[in-house]
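In: curious how this folds, go ahead:
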Amino acid sequence: MSSLLFDERPLVVQPKLAFVLGGSDEAIILQQVHYWAQKNTNIKDGYSWVYNPMKEWQKQFPWIPERTLARKFANLEKSGVLVTNNYNKAKFDKTKWYRVDYDALDKMEHRLCQNSMTSMPDCHNGECQNGMTNTIDYTETTTDINNTSETQNVSDGAPKKTIKKKEYNLDSKEYRCALKLQEEILKNKPNFKKPNLQKWADTFRLIHERDKREWTEIGEMILYATQDDFWKANILSPDKLRKHFDLLEAQRARDSKPRKKQVFQRETLPDWAKDIPESRKKRGIKKTDSVRINAEIDALLKELELDDVEGSGTS
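Out: As a prediction, this is how the structure comes out:
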C-alpha cells in the first residue's frame, strides 16, 4: 500500500470552495483556519480565533513555500473572507490572529453564482445548492464568441453576448514575457514550433493578475525554468510555467542556498608532488553558467522594474 494514501489525517476541502476562492491552496488554507478556530477556545470580541506564525502554518502545508504561503494568506485577507487581528499580550509580539468571515464568504459565493456563465459546481439559475461535487475545471481562457456555435444566450430571445479577445501591444509586459519565453525555448530547441504569442501573453496576464505574481518574479522564473537541466525540457509554454510555478519557486530557493563547505585536513605534499607542470599552472577556472544566468536575470529585472517606475502597470 502506498504511504501517500490516507494513513494520516488528510486535508479535506469542497471543490466548490476552491472554485469560489480561485484555487485549491486558498481553499485548503481557509478550511484549516476554520477547523482550528472552531477547536480553539480563543474567544475575542465574540469570535473564535486561531493564531500562528507563518513558519508554523507552513508545517501544515509543506508543499507551499513559506513566501508563497504568506502571499496566499494576504490575498485571502484582501478578499475579505479572512480577518486578522492582534490580541497578543506582549506589544512586541506581532503574531497574527485569524478567523473566517462567513458572511463575506457567503456573499462571494452568491455573487459568483449570479455572475457566472460557466459550470460552477452546484449552481443553478443563480442559486447555489448544497452538496458535494466530484470534479472541477480550473481552466481560464479568454475566448472570442462571434459565431452561433460559440454563443450562449442568457435567456430565450436575449441578444447574443460577444466577448472579444484582448489584443496585447508588442511593448506590453505580457507580450514581452511571452516573447522572452519563446526566445529562451528556441535556444534549447531551435526547431520549436512558433506559438500564438497573443495567447501566451494572456496566460502571463493570468499569472500576474490571478496568481498575484510580480513581473520581476515572473521574469526570474522564465530564465530559471529555461536554463535548468530538467525544467528546460518540460516548460515549453506559459501554461506549464503557471502549473509548476510553486514547485519551480521552491526548487530555485533550494538551489540558491549556499552549500556547507567541507573541511579537509591539509597534508604536507612529498617533494616529488610539488613539481607541477607549467601547462597545469596556466589552467584557469572557467566561469560557471550561473554567472551568465545571473547577468540575464539582472538585465530582465531592470527592464521590468523600469516599466513599473514609468507607470505602465496597467498594460
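In: switch to C-alpha atoms for all contacts and neighbour counts from now on
Out: Fine.
In: how many neighbours does residue 48 have?
Out: Neighbour count of residue 48, defined by other CA atoms under 10 Å: 19.
In: doesn't it belong to a strand?
Out: Yes: Residue 48: assigned to a strand according to DSSP: H, G, I helix; E, B strand; the rest coil.
In: residue 38 is in contact with that one, correct?
Out: Yes: between residue 48 and residue 38 there is a contact under CA atoms under 8 Å: 6.6 Å.
In: and the helices in the stretch 151-300 of the chain?
Out: 173-188, 197-209, 215-227, 238-243, 245-256, 278-281, 289-309 (DSSP state H, counting those that start in this stretch).
In: following up with a second sequence; could you model it the same way so I can compare the two?
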Amino acid sequence: MEPVKEPPPDLMNTGKSRYGEPVESQSRASREPVRNIYKNDKNEKNDKNDKEERDIVAPGGSTPTHQADYGSGSFEMQCVEHLIASCLESFPKAKVPDTLAKKNKWALEIEKMKRLDHLSEAEIKQALIFATSDSFWKTNIRSTKKFREKFETLYTQSQTTRGKSSNALYDTADRLNKLGGEIGG
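Out: This next block holds a predicted model:
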C-alpha cells in the first residue's frame, strides 16, 4: 500500500497568500470591501488632479469665467498687438493669431499674468519691450504663453540691461573709438 500524501496546505487557512503576505479571514472580506493597498502612483496623481479641478469650481457649482473678449484698447490686447507686430517684423509669414478669438486667447495669458502671477502692467510692459527688442529673445518669444513662461528671466535681464546698450557691437565700437581717441590724440 502506498503512503497517503497530505494535501497541500490551504492558502486561506495559513493566513498567508502564495507570496507570503498576510491574508485577512474570509468572514471579514465578505463584510467589508477589500481596499487595494498597492495603489499605483498614477491613480494617486489622478486623485490629486481631480481634487485640484474641484477646487477651481466656483461656489455656485460652475467654473469661474473670466473676460473672454478684450477690447482693442485694453492693456492685454495692446500687448498682444505689440507681440504680433514683433513676430511679423522678424518673419512676415509667422504664424500669429489672425482672428479676434485667437487674439483673445493670447490676451488671456496676459490677463493671467496680472491676476494669477500678481504682476503689474508696468512690469509686464518692461519685460515685453525687452523681449521684442533683444536680438536673442525676439526670436524665441513667439506667443504670450511663452512670454508668460519666461517672464522672470526676461524681467531680470531687462533690469540688468536697463540704461545700458544691449548690443555688444555698439559697446565694442564705443571702446574702440575711445581707444582710438586716446592713441591718436
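In: re the thing from before, closest one to residue 127 of the first structure among the helices of the stretch 151-300 of the first structure?
Out: Of all the helices of the stretch 151-300 of the first structure, it is helix 197-209 that lies closest to residue 127 of the first structure, at 27.5 Å by CA to CA.
In: that closest one maps to which residues in the second structure?
Out: On the second structure, the counterpart of helix 197-209 of the first structure by TM-score structural alignment is residues 103-115.
In: next, the buried residues of stretch 143-154 of the second structure.
Out: The neighbour-count check on stretch 143-154 of the second structure (16 or more other CA atoms under 10 Å) flags 143, 144, 145, 147, 148, 150, 151, 154 as buried.
In: ok, stretch 260-271 of the first structure next?
Out: Buried residues in stretch 260-271 of the first structure, counting neighbours by 16+ other CA under 10 Å, are absent.
In: so how far is it off the chain centroid?
Out: Distance of stretch 260-271 of the first structure from its chain centroid, counting by CA atoms, centre = their mean, to the nearest Å, is 45 Å.
In: go on, stretch 193-201 of the first structure?
Out: In terms of CA atoms, centre = their mean, the centre of stretch 193-201 of the first structure is found 21 Å from the chain centre.
In: residues in contact with it?
Out: 167, 168, 174, 175, 176, 177, 178, 179, 182, 237, 238 (CA atoms under 8 Å, 6 or more residues apart in numbering).
In: so for it, what gets flagged as buried?
Out: Within stretch 193-201 of the first structure, judged by 16+ other CA under 10 Å, the buried ones are 197, 198, 199, 200, 201.
In: just stretch 81-100 of the second structure next, same as before
Out: 81, 83, 84, 86, 87, 96, 97.
In: what sits against the counterpart of the first one in the first structure?
Out: Spelled out, it's residue 81 of the second structure. Applying TM-score structural alignment, one finds that residue 81 of the second structure aligns to residue 179 in the first structure. By CA under 8 Å, 6+ apart, the contact set of residue 179 of the first structure is residue 197.
In: and with 10 Å instead?
Out: 170, 173, 185, 195, 197, 198, 200, 201 (CA atoms under 10 Å, 6 or more residues apart in numbering).
In: what's the spacing between it and residue 219 of the first structure?
Out: Distance, residue 179 of the first structure to residue 219 of the first structure, using CA to CA, to the nearest Å: 11 Å.
In: which residues do these two both contact?
Out: residue 173.
In: what count of nearby residues applies to the nearest residue to residue 300 of the first structure once chain neighbours are set aside?
Out: Spatial nearest neighbour of residue 300 of the first structure, chain neighbours left out: residue 219 (6.6 Å); criterion: CA to CA, 6 or more residues apart in numbering. If you count neighbours by other CA under 10 Å, residue 219 of the first structure ends up with 23.
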